[in-house]
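Visitor: heads up, no residue letters with this:
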């Protein structure tokens, strides 16, 4: 049960409170450390699935925990980036209309989790689409760039890249969320 892939997944869950603490009143050092921890967590996200498949140790625990680890990390980082200010300049990292993109991502994660739980009770599996993998990629790049942008406000292109990727992730979030909803509606009375 506590195989290396599952330990990697659990490490992402245990990293969330540390990420939140680093982003609470970050300053330059907090943002840099949060960025490094976020990157490390992203690497474990890749390797936990890869190792589980390669070693033939895919487990029910891992299947259960992996999406939860991803969702709580993404949700925590988004909330912190909306609520904390950049190291220099005092502006929130995600502000204004960009909060809409962040909310789209958060709300879709909640809706899809509920839908997956409902469909699981009906023994209906919803595989992750290629488009959903692109959504995750843009989302992870966006959040990483936005964490780094908190430390580097003098490099506005980092912040701009993060916001562009955030909007791309939000757009793909709507598309993939609609795909999941269509599948779910077929199984509802």
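Guide: Yep, that arrived. These numbers come from a predicted model, not from an experiment. Numbers count the residues shown, from 1 in each chain.
Visitor: When you work out contacts or count neighbours from here on, use the C-alpha atoms and nothing else.
Guide: OK.
Visitor: contacting residues for residue 74?
Guide: For residue 74, the contacting residues are residue 143, by CA atoms under 8 Å, 6 or more residues apart in numbering.
Visitor: In what element of secondary structure is residue 109 found?
Guide: Residue 109 is part of helix 98-121, with elements assigned from DSSP states H and E.
Visitor: which helices and strands sit right next to that helix?
Guide: For helix 98-121, the helices and strands in contact under the criterion 3 or more CA pairs under 8 Å, 6 or more residues apart in numbering; DSSP states H and E are helix 60-83, helix 156-185.
Visitor: in a helix, that's where residue 2 is, yeah?
Guide: No. The secondary structure assignment for residue 2 gives coil rather than a helix, going by DSSP: H, G, I helix; E, B strand; the rest coil.
Visitor: before we go on, here's another structure to hold up against the first:
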């Protein structure tokens, strides 16, 4: 298997995960800024690998598999770091609940897409505008929270919390949209698997 440039960028994004975790906990001045920059770099590679794959017509099954996995891993790991390091109080409960909703939705939608692909109906669960808006809101919130998680004043941190809660609400909204699109197939008495799935059973 030959790995093309977009896929190398996706692999690089996965390798940034342990770097961000280590930097997040290292006790040096500016570690929060460095962790946020690593997260932003990962986001840039996410956009760049997709752009290059389309521009250079360099797509591959491995790249198509790894790209969404890398995205979800980066978001999930970042949320876990922020929940664990939260200052405390009722906001920590809200943060944990929001993080659980976001991660739970990603797992559920991924499973739904896989199942819809098995029955040849994946095109019915395409990304909607609400999902894209949720992603933007979520990324901005995570950058703010990474920057501010150990600041003396948590003013901007609370803004990040509010943005993440909004992202959580949009997460539920977009997840319900996916479910509504797939419901005719989910509620059917039986389903017809595509030919590749039949052969695998």
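Guide: Great, that's in hand. From a predicted model like this one, the values you see are computed outputs, not experimental measurements.
Visitor: Can you spell out the matching residue range in the second structure for the helix holding residue 109 of the first structure?
Guide: The aligned range for helix 98-121 of the first structure in the second structure is 95-118, by TM-score structural alignment.
Visitor: Would you mark the buried spots in the matching stretch?
Guide: Of all the residues in stretch 95-118 of the second structure, those buried under the rule 16 or more other CA atoms under 10 Å are 95-96, 98-103, 105-106, 109, 112-113, 115-118.
Visitor: Equivalent analysis for stretch 12-25 of the second structure, please.
Guide: Neighbour counts using 16+ other CA under 10 Å place 13, 14, 16, 17, 20, 23, 24 of stretch 12-25 of the second structure among the buried residues.
Visitor: Stretch 88-96 of the second structure now?
Guide: 92, 94, 95, 96.
Visitor: Check the contact between the last one and residue 85; I expect there is one.
Guide: No. With contact defined as CA atoms under 8 Å, residue 96 of the second structure does not reach residue 85; the gap is 10.9 Å.
Visitor: Identify the residue nearest the geometric centre of the second structure.
Guide: For the second structure, the residue nearest the mean C-alpha position is residue 72 (3.4 Å; CA atoms, centre = their mean).
Visitor: Show the contacting residues for that residue.
Guide: When contacts are counted by CA under 8 Å, 6+ apart, residue 72 of the second structure touches residue 106.
Visitor: Tell me the spacing between the counterpart of it in the first structure and residue 118 of the first structure.
Guide: For residue 72 of the second structure, the aligned position in the first structure is residue 71, judged by TM-score structural alignment. From residue 71 of the first structure over to residue 118 of the first structure the distance is 18 Å, taken as CA to CA, to the nearest Å.
Visitor: Please apply the same query to residue 102 of the first structure.
Guide: In this structure, residue 102 of the first structure and residue 118 of the first structure are 25 Å apart, going by CA to CA.
Visitor: burial measure for residue 29 of the second structure, as a count.
Guide: With neighbours defined by other CA atoms under 10 Å, the count for residue 29 of the second structure comes to 8.
Visitor: which residues touch it?
Guide: Residues touching residue 29 of the second structure, when contacts are defined by CA under 8 Å, 6+ apart, are absent altogether.
Visitor: and it, which of the three is it?
Guide: On the three-state scheme (three-state DSSP), residue 29 of the second structure is labelled coil.
Visitor: Kindly report the same for residue 7 of the first structure.
Guide: Residue 7 of the first structure, by the three-state scheme (three-state DSSP), is helix.
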